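Colleague: Predicted model and sequence follow; I will ask about them next.
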Amino acid sequence: MSTASGLVVVDKPGGLTSHDVVARVRRLAGTRKVGHAGTLDPMATGVLVVGVERATRLLGHLLLTEKAYDATVRLGVATTTDDAEGEVTAAAGAAGVDGAAVREVLAGFVGEIDQVPTAVSAIKVDGRRAYERVRAGEEVDLPSRRVTVHELTVHDVRRAGEHGELLDVDLSLRCSSGTYVRAIARDAGAALGVGGHLTALRRTAVGPFTLGQARTLEELADTFSVLPIAEAARASFPAVDLDEAAATHVRHGRALDRELDGLTALFAPDGEFLALYEPRDGVARAAAVFV
């Protein structure tokens, strides 16, 4: 019996890499054809979308969708990794910073911003991950990139540290793919002149997939199932149901004389998921065919 194709929304625990989660799902699904849509650091928890069998081909398109996070930023200390796992590089404290100043600075990160990714990101530099180069003692200078923070809400600002010399900030944000929350912590600390780093990160959504749908590895070990690929595609992209003639063209990857607003999931009359198509050169052309 072949393994079903679909998505698994995992609530990743802290301490595991995204690759660790993929390895667990491979064993549970009984197939090597498993991948994930966007890395979560070992310290981070929350939504990790995993594809099984043919659904792995959806993952590259899901990578482009927006994401949401809950995070805690500590102000007054900077680290090499912009999170709590790095070595402290400066500890100025934040005794002179108040909540109003924190909220004002963080409000400035909403909208389109130029962001320099953290040096220990998974971005490749001349074929090697940036974090591999940093761990090997190399200096890594990553160019800034344009990202969008759609929404950033500060929930709490409170004193921390042995003598109240630090500030912990709880916040939530919704952002474009490629946005580094660690970099926001770093840059907010720099803007306040005290340094900052991330102490907790929980991803609450990847596109339409949320914590409400996520299952722990323990739950998956008890009862393993996938969200079928057709349901996953309908949830993730605009959908169009075709007649049989158009479906035949799509099965062969042919262009369709049809207007699409963007990347769209196409379905046969019986509900079978056929392909992702996109507008190109005035017609709808195949981005990926799944049959």
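Modeller: All right, it came through fine. Not measured: the values here are computed from a predicted model. Numbering: from 1, shown residues only.

Colleague: From now on I want contacts and neighbour counts done on CA atoms only, so please keep to that.
Modeller: Fine.

Colleague: what are the ranges of the helices in the stretch 51-200 of the chain?
Modeller: 56-62, 99-107, 130-135, 181-192 (DSSP state H, counting those that start in this stretch).

Colleague: so what secondary structure elements neighbour the strand ranked longest in the chain?
Modeller: Longest strand in the chain by number of residues (criterion: DSSP state E): strand 145-160. Packing contacts for strand 145-160, counted by 3 or more CA pairs under 8 Å, 6 or more residues apart in numbering; DSSP states H and E, involve helix 99-107, strand 111-115, strand 166-175.

Colleague: Need the contact partners of the shortest one.
Modeller: Just to be clear, that refers to strand 111-115. Here strand 111-115 makes contact (CA atoms under 8 Å, 6 or more residues apart in numbering) with Ser144, Arg145, Arg146, Val147, Thr148, Val149, His150, Glu151, Thr179, Ala183.

Colleague: another one to put next to it:
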Amino acid sequence: MLRRRNPGRPVTGILLLDKPLGLTSNDALQRVKRYYRAAKAGHTGSLDPLATGLLPCCLGDSTKFSAFLLDADKRYRVRVRLGVTTTTADAEGEVVETVPVEGITEERVRQVLLQFLGGIDQLPPMYSAVKHQGQRLYKLARQGIEVERQPRRIQIHALDLLDCAPPEIELDVHCSKGTYVRTLAEDIGRELGCGGHVSALRRTGVGPYDETAMPFVSIEQVAALAEEETPAGLDALLLPLDTALGHWPSVRLSADAAFYLQQGQAVLVPQAPTEGLVRLYDQSSRFLGVGEILDDGKVQPKRLI
């Protein structure tokens, strides 16, 4: 008789993991899942192995809402090495070209950065997870194959110069989903006439989560608590899943409205917002899920626990 596989703990919450250098996002996630003995786990947006910083790990029912964090804006702190272009636009690639950086001033850098603010078209790099005819671009790139890609519209909300000491500059980037910071660094270097690549990258924010407002949790912290075999200590590190949607308005439902909404029906809620997505709660402040305001003012369930 076959033994049933242990399904894992039904733990739910969001861990703000500080992904270390050298680990892939999936490797980091699998470690977290193993330490928590979680039944379900997923992350919200990959970080390259050379990048550190925020990797929100969703456990249990939180995975149902991970798409909303995938769609959220991101913040990065990035160091750009000017004068050196690489095959991957980061420090892991082979050097393609080296150009002197003498004469590049802080004033010139600031002028160039202004060109990248707002909506811009960005060409996905070959070393990316974008698919071409069913194959990931990075797999083709490793075979020496380059294919035509279509530019994508992204938004650069803020691009602040933190340090300027050529050949290195440091930037704070606030951008929309789908932005490739490696490509942004490469394009800035190209505009400066010298090329460039990412020498260090840290993600400092995803949606409502920001390094300046809340501490991230290291793999070492999680591992240490797992060794103590104290699930309560591990679970104390988790944020409630509705914190991922904290920037949305909330709607509190009566008992009747909550019942019908959980049956999949749109309900009328007095004084609800007039448009957009909302967080839904019952009378006891229990989070029910996400709703959308319809044209007739009713609240339609979109994603429920």
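Modeller: Perfect, I can see it now. Please read all numbers here as calculations on a predicted model, not as lab measurements.

Colleague: hmm, back to that, closest one to Arg234 of structure 1 out of the contacts of strand 111-115 of structure 1, please.
Modeller: Nearest to Arg234 of structure 1 among those, counting by CA to CA, is His150 at 23.7 Å.

Colleague: The closest one matches what in structure 2?
Modeller: Alignment note (TM-score structural alignment): His150 of structure 1 maps to His157 of structure 2.

Colleague: go on, Ala91 of structure 1?
Modeller: Match for Ala91 of structure 1 (TM-score structural alignment): Thr98.

Colleague: And for its match, the neighbour number?
Modeller: Residues lying near Thr98 of structure 2 (other CA atoms under 10 Å) number 14.

Colleague: Tell me the spacing between it and Gly196 of structure 2.
Modeller: According to CA to CA, to the nearest Å, Thr98 of structure 2 and Gly196 of structure 2 sit 9 Å apart.

Colleague: residues bridging contact with those two, i.e. touching both?
Modeller: Gly83, Val84, Thr85.

Colleague: Counterpart of the second one over in structure 1?
Modeller: The reference is to Val84 of structure 2. In structure 1, Val84 of structure 2 lands on Val77 (TM-score structural alignment).

Colleague: contacting residues for that match?
Modeller: Contacts of Val77 of structure 1 by CA under 8 Å, 6+ apart are Val88, Thr89, Ala90, Ala91, Ala92, Gly93, Leu166, Val194, Gly195, Gly196, His197.

Colleague: What about those residues, which are in strands?
Modeller: Val88, Thr89, Ala90, Leu166, Gly196, His197.

Colleague: Would you mind finding the match for Leu114 of structure 2 in structure 1?
Modeller: That one, Leu114 of structure 2, aligns with Ala107 by TM-score structural alignment.

Colleague: Test my guess that its match contacts Val149.
Modeller: No: using CA atoms under 8 Å, Ala107 of structure 1 is not in contact with Val149; the gap is 10.1 Å.

Colleague: Would you confirm that Pro20 of structure 2 contacts Thr52?
Modeller: Yes: at 5.2 Å, Pro20 of structure 2 counts as touching Thr52 under the criterion of CA under 8 Å.

Colleague: So which of these two has more stuff around it?
Modeller: Counted by other CA under 10 Å, Pro20 of structure 2 and Thr52 do not tie: Thr52 has more neighbours, with 24 against 20.

Colleague: average offset between the host helix or strand of that one and structure 1?
Modeller: For Thr52 of structure 2, the enclosing helix or strand under DSSP states H and E is strand 51-59. Aligned to structure 1 and superposed, strand 51-59 of structure 2 gives a mean residue distance of 0.5 Å (mean CA distance after the TM-score superposition for structure 1).

Colleague: which residues are in contact with that strand?
Modeller: Outside strand 51-59 of structure 2, the residues touching it (CA under 8 Å, 6+ apart) are 11-22, 25, 29, 32-33, 38-47, 66, 200-206, 211, 216, 241.

Colleague: so how far is it off the chain centroid?
Modeller: Computed by CA atoms, centre = their mean, to the nearest Å, the chain-centroid distance of strand 51-59 of structure 2 equals 7 Å.

Colleague: That strand aligns to what range in structure 1?
Modeller: Under the criterion TM-score structural alignment, strand 51-59 of structure 2 matches residues 44-52.

Colleague: Identify each buried residue in the matching stretch, please.
Modeller: Along stretch 44-52 of structure 1, these residues count as buried under the neighbour rule (16 or more other CA atoms under 10 Å): Ala44, Thr45, Gly46, Val47, Leu48, Val49, Val50, Gly51, Val52.

Colleague: what residues are up against Leu184 of structure 2?
Modeller: Applying CA under 8 Å, 6+ apart, the residues contacting Leu184 of structure 2 are Gln122.

Colleague: what does it align to in structure 1?
Modeller: Looks like Leu184 of structure 2 aligns to Ile184 there (TM-score structural alignment).

Colleague: And Gly289 of structure 2, by the same measure?
Modeller: Looks like Gly289 of structure 2 aligns to Ala275 there (TM-score structural alignment).

Colleague: can you count the residues close to its match?
Modeller: 25.

Colleague: Once you drop chain neighbours, what's closest to it?
Modeller: Val289 (4.2 Å; CA to CA, 6 or more residues apart in numbering).

Colleague: What about that neighbour, how many residues nearby?
Modeller: There are 17 residues near Val289 of structure 1, going by other CA under 10 Å.

Colleague: Could you verify my assumption that it touches Arg251?
Modeller: Yes: Val289 of structure 1 lies in contact with Arg251 (CA under 8 Å); the separation is 7.1 Å.
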